[in-house]
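Colleague: Model the following, please.
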Amino acid sequence: MPAPFNYSIIGGRISVRAVAANIVCVSIAPDGHALAESLFVLPQADAREANVDAAGLRTAALRIARVGGGLQFADAGGAVFLTQAASSWSPADEALQVVQHFRADPAHALYGLGQYPGGAWDWRGREVLLAQSNQGVAVPCLVSTAGYGILWDSMALTRFASKGQGFRFETDCADGIRYYVVWGPDFDRIVAGFRQLTGAAPLFPRWAYGFWQSKERYVDRAELLDTACRFRELGFPIDALIQDWKYWGDKPWSCMEWDDKVFPDPEGMIRELHEPHHLRLMTTLWPVVGEGCALFEELKAAGELFEYPHWAQGHIYDAFSERGRAIYWKHVQRGLIDKGVDALWMDGTEPEFVSTHDPMDGVRACYAQRDTALGSWRRVLNGYSMFTARGVYEGQRTLNNGKRVFTLSRSGFAGQQRYAAASWSGDIAATWNVLREQVAAGLNFAAAGMPYWTTDIGGFFTTGLGARFPDGNRDPAYRELYVRWFQYGAFCPLFRSHGTNTAREPWHFGEPGSWAYDALLAAAQLRYRLLPYIYSLAWDVTSQGGTIMRPLAMDFRDDPVTYGIADQFMFGPAIMVCPVLAPMFHEPRREAEIVAADFLRTPAGEPGLIWRGYADEASDDAVFAKPVGELNGSWAGGPPPGLPFAGYRLRWDAELTVRDSGDYEFLLYGNDGRRMWFDDEPVIDAWQAQGMQTTTLRRTLAAGTKIRLRVEHLHRHGAAQMSLSWRRPGHAPKSELVPAERRVYLPAGCDWYDFHSGERHTGGQTLTVPTPISHIPLFVRAGSVLPLGPVVTQSDAQRGAPIELLVYPGADAAFALYEDDGDGYAYERGAYTTRAIRWSDATRTLSIHTPHQGLQGPSATIGVRLAGRLHTETLPLDANGAGAVTLR
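Modeller: Sure thing, here's the model as predicted:
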């Protein structure tokens, strides 16, 4: 093996070694410090073909030379694409704070670094804090349209900043600097390099690429099974239901046990989901474990719990500890996997010591804990999610139960993909602006090398955090937003509906035949028709380090117009997706607002309400009584002062004065028990256990009316939230509708086909396209072969079904069609079939050969059709899986 390229700088030493022809590792060790092994980059052997001399290091793809105290990176032809500039370090609390500056051409866009709220796309001229939060996922991988990527090797809190001709990484806790430069120049090769460094992504079960329905939450066994029945009765395509929290009933939080009262016989329930409904079940679990359960006691006895109390009346376990992971997994297996649960949804994996959307709140909470099994939180801050995913992955892989591991995690990190874990974008609000931001967030996550991502279709909150749809699925304006989000979700790598406040099952948006229901059905059916294409892309992710959701610059790097486009993307190599991101048909209703103190008076005549807290449901002795300005509270981080974690009651009293005559809508939002009285008359009575809901009360009132208002809340378990808002007469809307069309840029270098009309267009131009509510604008690149399956209601039904190859002429095309058993790990032993499909545009011939045929069972019938034609030709294959057909 060649020796690394080493040289001394003031106060330290630089070492450069090649781990592949296109990947180099740069380490900078300050005097007196030695760099420890990476906590997430896999061990990498030195590349054999590297040459090192006094001038620098050379491979077949790269030239690295010393420039002053830094380095210059060039391609094989000598063209410089990146310069390592000043490196610096200074003492920090426990180690060093390090800063690495780079110089690069400012004309090139910078993507990646994970997923963040706010809509940031190109990181040029921007700063971002790499820290985990409810809506943020830190992934220290950066990609440039100049053709290179950088993996910053640190789990610690890191700040990225770009300005002018340079950018920098700054990390709070390190022994030195280590980063990897990956040369493409194609983005696919860069991402494949990230996967070489951090691990390949195993293949999910085929059903995971279908549709999954979730909400916060199914309250009992009957509701879950009734939902399964309704989906199958309607014939709406679906593969999985998700059971959110509280399946453990009144037992401690996330104890990995089912409550016999609300979910009796979980094994029988799951068998019924499996057969006859052909549905899988995913269940939620948290790293926080409630006090008093067997899992808590075992972790406590082993010293594997952090000391900071959680709002769920429990403590978070140390996932950095091998022993802690083993104990946690033992109870996951016993309580969930052995009962038949098919997949795990790991919530709050930042980890969520406090419920907050401010990343620094979470950082400070982590720093307040004892050290982890791997040392200080300052060193391992961003890696918790990866280690807890590792525990459940390694545990499940020992079972050999015929199921592939599939985990959904609210957080993520580079390397987490090797543990079969996907991420989603957290508890987001249902607004059009947030929907627009999701597109950029998902694309940057993909550009950072993370293959699987999804979003809460429809937004998690329909009220609060800027969301103003208290009527939820009854509101035509929300139905329009939900339809557009659902259409976008059908072209995310994973396709999942979830949220609180309002039911998310499709029939709640209208009966079959209504505009909203039919649009949802069409999007789901298209997703299932595309499953042969999607599943083949998933194999490319696993086998080649591929990417499903792709920024336009990933495929059209030579077209600078694409650099700034974050509202269109490629879905695989063929389909360009152009989601509709603005309302066009239904104007949002006038905004609801929290009832302000100006309209309320306490018994003492002061503005606002009197708020009282009681330790239990029956008590008349208030633990506290104090004035508040409005009824708008959230107790996710713990109960109000002086109250227990569960079982407490809250009460608000005031006199409400109505100033204008007309129709009023009162909206009481919260979870668990809620009651409201007007002048001692009960007007809302919803005292049962329930998830977050909005109850609407309508009254016609005269100006000057005074109402004795009383509201009560009974909190049973977990996080709590309560608010009282209203819509007053004359409170006008603040939005305007736009025409039912959108502008779409067609990247240069190829022609494009409108997927819906078949019309062909030249690339390099901007079109204005219609956007009926019935579909999402889609374009297919000329020189594509798109494999389609039949419309089915669940993914297994496509096994052995006819496949249609839809050919889009205009250039030569190639596609690798992949098939396997759909679950289990036989594919790792060669039990799969790949068919190499090629289209010759000159001869108008489509040919197939089968380079690997290890799948037992029936093969699908294959038909071939040209885009825009109705006639389909049958393509017979011989015993070797080869055949050809000419289309005229």
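Colleague: Going by C-alpha atoms from here, please, whenever you check contacts or count neighbours.
Modeller: Noted.
Colleague: and residue 164, how far is that from residue 125?
Modeller: 7 Å (Cα to Cα, to the nearest Å).
Colleague: element containing the residue nearest to residue 15 when sequence neighbours are not counted, please.
Modeller: Leaving out its chain neighbours, the residue that sits closest to residue 15 by Cα to Cα, 6 or more residues apart in numbering is residue 6, at 4.4 Å. Assigned by DSSP states H and E, residue 6 falls within strand 5-9.
Colleague: likewise residue 396?
Modeller: With DSSP H and E as criterion, residue 396 is part of helix 384-397.
Colleague: which other helices and strands contact the helix or strand just after that helix?
Modeller: Per DSSP H and E, the first helix or strand lying C-terminal to helix 384-397 is strand 407-409. On a contact count with 3 or more Cα pairs under 8 Å, 6 or more residues apart in numbering; DSSP states H and E, strand 407-409 meets strand 343-346, helix 384-397, strand 421-424.
Colleague: you'd agree residue 436 is in a helix?
Modeller: Yes: Residue 436: assigned to a helix according to DSSP: H, G, I helix; E, B strand; the rest coil.
Colleague: To compare against the first, here's the next sequence to fold:
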Amino acid sequence: MSKITILENKIIFERRDELTVIEPYGKNCLRYRSTRNISLSDEGWTLLPPNDCHCKVEGDSTSATITNGDISATITTGGGWIPSIVTYYRKGSQILRSRDEGDAVTKFTHLGGNNYKVKAIFDSNPGEHFYGLGQEQEDQFDRKGCSCNLLHYNTKSTLPVLYSSLGYGFLWNNPSPGLCETTLNHTLWCSDNAYQIDYLIWTGDKPADVMKIYCDLTGYAPKFPHWAAGFWQCKLRYESQEDLLEVARKYHSLGIPVAAIVIDYFHWTEQGDWKFDPKYWPDPKSMCDELLSMGIKPVVSVWPTINPNSENYAPMDDENMLVRTENGQYGLFNFYGLQTFIDPTNPKTGPYVWSKIKENYYRYGIKTFWLDEAEPEVHPQQFHNLRFYIGNGAQTALLYPYYYSKIFYDGLKSENEEEIISLTRAAYPGSQRFGSLVWNGDIPSTFDALRQSVTSGLSMAMCGIPWWNSDIGGFHSGDIESDYFRELIVRWFQFGLFSPVMRLHGARKKTASQVDRHPGVKETSGGDNEIWSFGDRNYPILKRLIELRERLKPYIIKYMDIASETGSPIMRPMFYDYYQDDICYTLDDQYMFGEDILFAPIMEQGVTKRSVYLPEGNWINVNDKCTYTGGKMLTATAEIHEFIAFVKEGSEVLTVFS
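Modeller: Now for the predicted structure:
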């Protein structure tokens, strides 16, 4: 026997083996939870408390409808083993309809205790487009017709949220690894290990409305630091204090503005010590003072790895501040010995780690951190064998980067810092509110990777992550003496110019003439990676791009402020502003940078021409300064020293390109 109970602000559906509740969760949003347990969990994971809302519930014991603003849902009981159906509507038009592939119990596969493998299945809508799900190195921007594993690893960061071209957003509120299929025959969400099915669906008239509600649910990025809109210099890696200062001094003497320079991994004494090795970094205070006097912010890489050789291992181990295994001893990542990871979900871990960061970095003037290995990078990826403070890894593993970023945000806030930005290799819904600047990991130095980075950045923008970047030039296998790489680095620099953050990084191949300056160092440097390292032709091109980025900073800050207030990203798909233009939903190789700049990157070797679609309005080509009427495709040209961008007629930003 199944029945529906109608309360003032929710629908309760009950039958043998299933308890379901549909209720409002803020403006134009509904939350669906269903379990085989006797009660539902109120755990919100990374959700913020909902804003006040007023809903209407009507119906009877066999069918009921709940309406919250522009969204409504109707549930019918079915009866017996006939599945119950939930149908969602946006302003009366159907947008999503559930279905059971088998009997009701197939949604839950018992694993032990109160946990199940859970899945929710919906009908496929012809012509619908999906965007989001985080970042990975692939060419699929429109996720329709795709299958996506829900897990993190180096180059892949999962955020289980989608935007639909039908005008709704969907958040799968389970931090368990799992699967999402947005295929032609159905849409399926699956968590490998969870207490309940839990998702939210909300609607809006345009993408910006949907994004704002999503940020109401998960948080907004803080105010973007003005300095961070400039050029960041980075390489794998500066081996010593003097090596780094030599590079900073040269940039300064050449009059090239540098916003930040990064001190990468293995500047430390041991993984888990979180302090400079005095042999190679003898005077961090004077180093930071000199950098800051040149207007350059020092950034330090912090890894969450730790092993028994670290001075912090025993006290953290004794207090359960490290990731445990359900079966076996420590050893989750083999990198210069077996490593485990700190457990940022333990409330004790944050204050302990921050006390070390404060003592060994912050007091020298270092206020920005590179949070590498943030997935975390465990091998093998047997999440059920991981034990976090908040639960088994099979249930909670996707939360790691969220809590890792939170440690540094909370620590900096405790020092009354307001300009907080942390470069991090993974994210989860809500990471944006901790100042997470996400990048797409250790990708190859290829034109394919450049093209896929554009897709990654746009996908992350639709997941509420407005602060994003990639390693300019790609991370590995770049040969700085090859014609291929020298062309690639220019085209990637142009993409970096129109990215939320412009950061040069990479492990370049060593050249035959390169001298090992510190033969005893544990992790040696790669090849040179400064803008004068890529040939005489490229140097003035790259220098001009950095200078142009400097002139663009007021424009960038304007849209970063908008992101902090409304959730709308600066790097946005064409359909974000032109949502009534069907063509814009098919474009994955050009995008808007704010409302006034359209950028069409060149992402193939030897290519100087490409097609560009101009939406409605008049557009000015930054190269020939001619005006073109929108609503059509055209062919644009850009030699290696040029890029393809159009500015909306009447925009003041055009003067920046003069």
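Colleague: Where does the helix holding residue 396 of the first structure end up in the second structure?
Modeller: Helix 384-397 of the first structure lines up with residues 400-413 of the second structure when matched by TM-score structural alignment.
Colleague: So which bits of that stretch are buried?
Modeller: 400-412 (16 or more other Cα atoms under 10 Å).
Colleague: Figure out which of the helices and strands packed on strand 407-409 of the first structure is closest to residue 92 of the first structure.
Modeller: Nearest of those to residue 92 of the first structure, taken as Cα to Cα: helix 384-397 at 22.1 Å.
Colleague: Mind reading off the mean deviation between that closest one and the second structure?
Modeller: Following the fit onto the second structure, the mean deviation recorded for helix 384-397 of the first structure is 0.9 Å by mean Cα distance after the TM-score superposition for the first structure.
Colleague: returning to what we had before: could the helices and strands packed on strand 407-409 of the first structure be laid out in CSV, adding distance to residue 302 of the first structure?
Modeller: Converted to CSV, those look like this (distance: least, Cα to Cα, whole Å):
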stretch, distance to residue 302 of the first structure
strand 343-346, 22
helix 384-397, 17
strand 421-424, 27
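Colleague: can you pull the contacts of residue 419 of the first structure?
Modeller: If a contact means Cα atoms under 8 Å, 6 or more residues apart in numbering, then residue 419 of the first structure has 201, 202, 386, 389, 390, 393, 394 as its contacts.
Colleague: who touches the match of helix 384-397 of the first structure?
Modeller: In contact with stretch 400-413 of the second structure (Cα under 8 Å, 6+ apart) are residues 344-345, 350-351, 353-354, 367, 371, 374-376, 418, 420, 422, 424, 426-431, 434-436.
Colleague: what residue of the first structure matches up with residue 133 of the second structure?
Modeller: Using TM-score structural alignment, residue 133 of the second structure pairs with residue 113 in the first structure.
Colleague: Give me the neighbour count for that match.
Modeller: Using other Cα atoms under 10 Å, residue 113 of the first structure has 30 other residues around it.
Colleague: Distance of it relative to residue 397 of the first structure?
Modeller: For residue 113 of the first structure, the distance to residue 397 of the first structure - Cα to Cα - is 30 Å.
Colleague: Give me the contact list for the longest strand along the first structure.
Modeller: Counting residues, the longest strand in the first structure under DSSP state E turns out to be strand 80-91. For strand 80-91 of the first structure, the external contacting residues (Cα under 8 Å, 6+ apart) are 30, 69-75, 96-105, 146-148, 176.
Colleague: Just want the angle from that strand to strand 5-9.
Modeller: Orientation of strand 80-91 of the first structure against strand 5-9 (axes from the mean of the first three to the mean of the last three Cα atoms, to 10 degrees) gives an angle of 50 degrees.
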